[in-house]
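Visitor: could you look at this predicted model? Sequence included:
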Amino acid sequence: MLEVPGAASGPAADALAERLRASINADDARVSRPHKCADLRIMGLDDSVTAEEVVAAVARTGGCSADEVKAGTIRPDFRGTCTVTVSCPVAAAKTIVDGRRLLVGWVSAQVKLLDPRPLRCFRCHVGHHVGVRCTSEVDRSALCFRCGQPGHKAVACNAAPHCIACAAAGKPAEHRAGSKSCAPPAKTKG
C-alpha cells in the first residue's frame, strides 16, 4: 500500500494511481484510489428518478467523478416521495450540503448530511469491532438486523424491530440492531 500524505495530496495521489495502472497488469494487481467518504440522504425525489440520475447529479454538483459516488436503493418515504442514501467524497458532500438542494432531473431534492455510522460487527451484532476481529462465541450473522429472526435480511423485513444483542444483554430491545437506541455491551462472552 502506498500513501500520499497531506490535505492537498489528491492530484498527486490520482497521478500516482494512473501511472501505476498504466505500468501494472490488471490481472496481477488491483490499483485503487480510496477517498474518505460521507453519506447523504437525498429526499423528495419523484418515482421516475433512477439511481444513475442521482449519481450523475451528485457527481456534477459535488465536482467529483461518478465512479466515486455510490447510491443505495431508491425507496418510497412517508410523504409519497422517494429517498435514497448516497456515499460520496467528503469534499463533494460538503459542496452539496452547502447548497441545501440537489437538482435531479426536474426535481429539486432536499439533502441531509448523515452522521457517520458507528463500527458494528455483522457477526455478533455488537459494536466497536468488525467480524474479522470478533471474539464472541455467538454467531448472529444469519439473523435479520431488524427483527433478529433467521431466514431473511433487514431490507425485506416488515416485522417489529427487535435487537437480539440488547435482548441477550437484558436491555430494552424494541429497536433495530445498530440504531441510536442500541447499547449492548462492547464485548460479549456468549
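Guide: Noted; the coordinates are in hand.
Visitor: make it CA atoms for all contacts and neighbour counts henceforth
Guide: Noted.
Visitor: how near is residue 141 to residue 87?
Guide: 24 Å (C-alpha to C-alpha, to the nearest Å).
Visitor: more neighbours, these two?
Guide: Neighbours per residue (other C-alpha atoms under 10 Å) separate residue 141 from residue 87, with residue 87 holding more: 21 against 15.
Visitor: look up how far residue 33 lies from the residue with the largest distance to the centre of the chain.
Guide: In the chain, residue 23 marks the outermost C-alpha relative to the chain mean, sitting 32.2 Å out by C-alpha atoms, centre = their mean. Applying C-alpha to C-alpha, the value for residue 23 to residue 33 is 15 Å.
Visitor: what's the single longest helix in this structure?
Guide: Criterion DSSP state H: the longest helix present in the chain is helix 10-23.
Visitor: what comes up buried for that helix?
Guide: If you call a residue buried by 16 or more other C-alpha atoms under 10 Å, then helix 10-23 has these buried ones: 13, 16-17.
Visitor: following element in sequence after that helix, please.
Guide: Toward the C-terminus, helix 10-23 is succeeded by strand 37-45 as the next helix or strand (DSSP states H and E).
Visitor: residue ranges of the strands in this structure, please?
Guide: In order along the chain, the chain carries the following strands (DSSP state E): 37-45, 70-71, 75-76, 82-89, 101-104, 107-113.
Visitor: doesn't residue 142 make contact with residue 151?
Guide: Yes. Proximity of residue 151 to residue 142 meets the contact threshold set by C-alpha atoms under 8 Å, at 7.2 Å.
Visitor: so which of the two has more stuff around it?
Guide: Neighbour count, other C-alpha under 10 Å: between residue 151 and residue 142, residue 142 has more, with 15 against 8.
Visitor: put this next to the first one:
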Amino acid sequence: MRQALSDLTVHIARPVKSGEIKVTGLDEAVTPEQIAPAIAGTGGCAMSDVRAGELRRSRSGMFSAWVRCPLTAVRKLHAAKHIVVSNWISAKVEVLEVRPMRCYRCLEPGHVGRQCPSENNRSDCCFTCGQKGHKAEDQVPGLCGPWQACQS
C-alpha cells in the first residue's frame, strides 16, 4: 500500500491498542516534547505512537503529565516504574485504570454525546462537580471534587 500510494500524502498505520500512564515528579523545566522520547526509549515503541499531554501542577508543587502509548510500552514502563526524562530528572510512572465512557453533554456514564438520551444539557458545567460557572480543566487540583464544593 505504501508503494501504491507513495505519490499521495496518505498516512498508513495499523491500529494499536493503547493505554494511559501518569508520569509524576517532573519539574517546571520539562516539556511534553521531552517526555515522549523518554517514554518511547524505555517502552520500546515509536515516538509517533506516544501522546504526551500538558504538564499539570500537583499539590506538592511538582508537575505530572498523562501519556497515551501502546500497551506493550505500558507493560515495560510498569515494570521499570521510573523513566529518565533528562540527565538530571527521573520521573515515576503509574499505570492508569481504563476510564469509563462518560457523556460530555449530560455528564452521565455509559454513553457519549451523540447517543445522549437525556434532555438535560450540562455541557456548560464542571465535569468534576457538576456546578455551572467554571470548567474542570480551569480548577487547581484538589479544589473541585465530589467530597467538597467547588471554590469558583
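Guide: Structure's in. What do you need? Remember, it's a predicted structure, so these values are computed and weren't measured experimentally.
Visitor: got a TM-score for the two of them?
Guide: The TM-score (TM-score structural alignment, normalised by the length of structure 2) is 0.83; 147 aligned residues with a C-alpha RMSD of 2.5 Å.
Visitor: what distance separates the longest helix of structure 1 from the middle of the whole chain?
Guide: 26 Å (C-alpha atoms, centre = their mean, to the nearest Å).
Visitor: what's the residue closest to the geometric middle of structure 2?
Guide: The centroid of structure 2 falls nearest to residue 66 when counting by C-alpha atoms, centre = their mean (3.6 Å).
Visitor: contacting residues for it?
Guide: 20-23, 52-55 (C-alpha atoms under 8 Å, 6 or more residues apart in numbering).
Visitor: roughly how far does residue 69 of structure 1 sit from residue 12 of structure 1?
Guide: 21 Å.
Visitor: related to what we said a few turns ago, would a markdown table of the strands of structure 1 with distance to residue 53 of structure 1 be doable?
Guide: Formatted as a markdown table, the strands of structure 1 follow (distance: least, C-alpha to C-alpha, whole Å):
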| stretch | distance to residue 53 of structure 1 |
| --- | --- |
| strand 37-45 | 11 |
| strand 70-71 | 10 |
| strand 75-76 | 15 |
| strand 82-89 | 12 |
| strand 101-104 | 7 |
| strand 107-113 | 11 |
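Visitor: and the ones you listed: which comes nearest residue 159 of structure 1?
Guide: strand 75-76 (17.6 Å; C-alpha to C-alpha).
Visitor: against structure 2, where does the closest one fall?
Guide: Here strand 75-76 of structure 1 aligns to structure 2 at residues 56-57, judged by TM-score structural alignment.
Visitor: using CSV, lay out the buried residues of helix 10-23 of structure 1 together with distance to residue 168 of structure 1.
Guide: Shown next, in CSV, are the buried residues of helix 10-23 of structure 1 (distance: C-alpha to C-alpha, whole Å):
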residue, distance to residue 168 of structure 1
13, 46
16, 49
17, 47
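Visitor: right, and the strands of structure 1 - which one's nearest residue 54 of structure 1?
Guide: Each of the strands of structure 1 has some distance to residue 54 of structure 1 by C-alpha to C-alpha; the shortest is strand 101-104, at 6.1 Å.
Visitor: structure 2: matching residues for the closest one?
Guide: With TM-score structural alignment as the criterion, strand 101-104 of structure 1 aligns to 82-85.
Visitor: likewise for stretch 43-57 of structure 1?
Guide: Aligned by TM-score structural alignment, stretch 43-57 of structure 1 corresponds to residues 24-38 of structure 2.
Visitor: may I see the buried residues of the matching stretch?
Guide: Neighbour counts using 16+ other C-alpha under 10 Å place 24-26, 31, 35-38 of stretch 24-38 of structure 2 among the buried residues.
Visitor: burial count for residue 63 of structure 1?
Guide: Using other C-alpha under 10 Å, residue 63 of structure 1 has 15 neighbouring residues.
Visitor: surely it touches residue 93?
Guide: No. Assessed by C-alpha under 8 Å, residue 63 of structure 1 is found out of contact with residue 93, at 9.6 Å.
Visitor: returning to that earlier point: tell me roughly how far the match of strand 75-76 of structure 1 lies from structure 1 on average.
Guide: Aligned to structure 1 and superposed, stretch 56-57 of structure 2 gives a mean residue distance of 1.7 Å (mean C-alpha distance after the TM-score superposition for structure 1).
Visitor: quick one, the longest helix belonging to structure 2 and strand 82-86 angle?
Guide: Ranked by residue count and defined by DSSP H, the top helix of structure 2 is helix 32-43. Interaxial angle of helix 32-43 of structure 2 relative to strand 82-86 (axes from the mean of the first three to the mean of the last three C-alpha atoms, to 10 degrees): 140 degrees.
Visitor: elements contacting helix 32-43 of structure 2?
Guide: Packing partners of helix 32-43 of structure 2 (3 or more C-alpha pairs under 8 Å, 6 or more residues apart in numbering; DSSP states H and E): strand 51-52, helix 71-80, strand 82-86.
Visitor: if anything else comes up later, I'll come back, but that's it for now.
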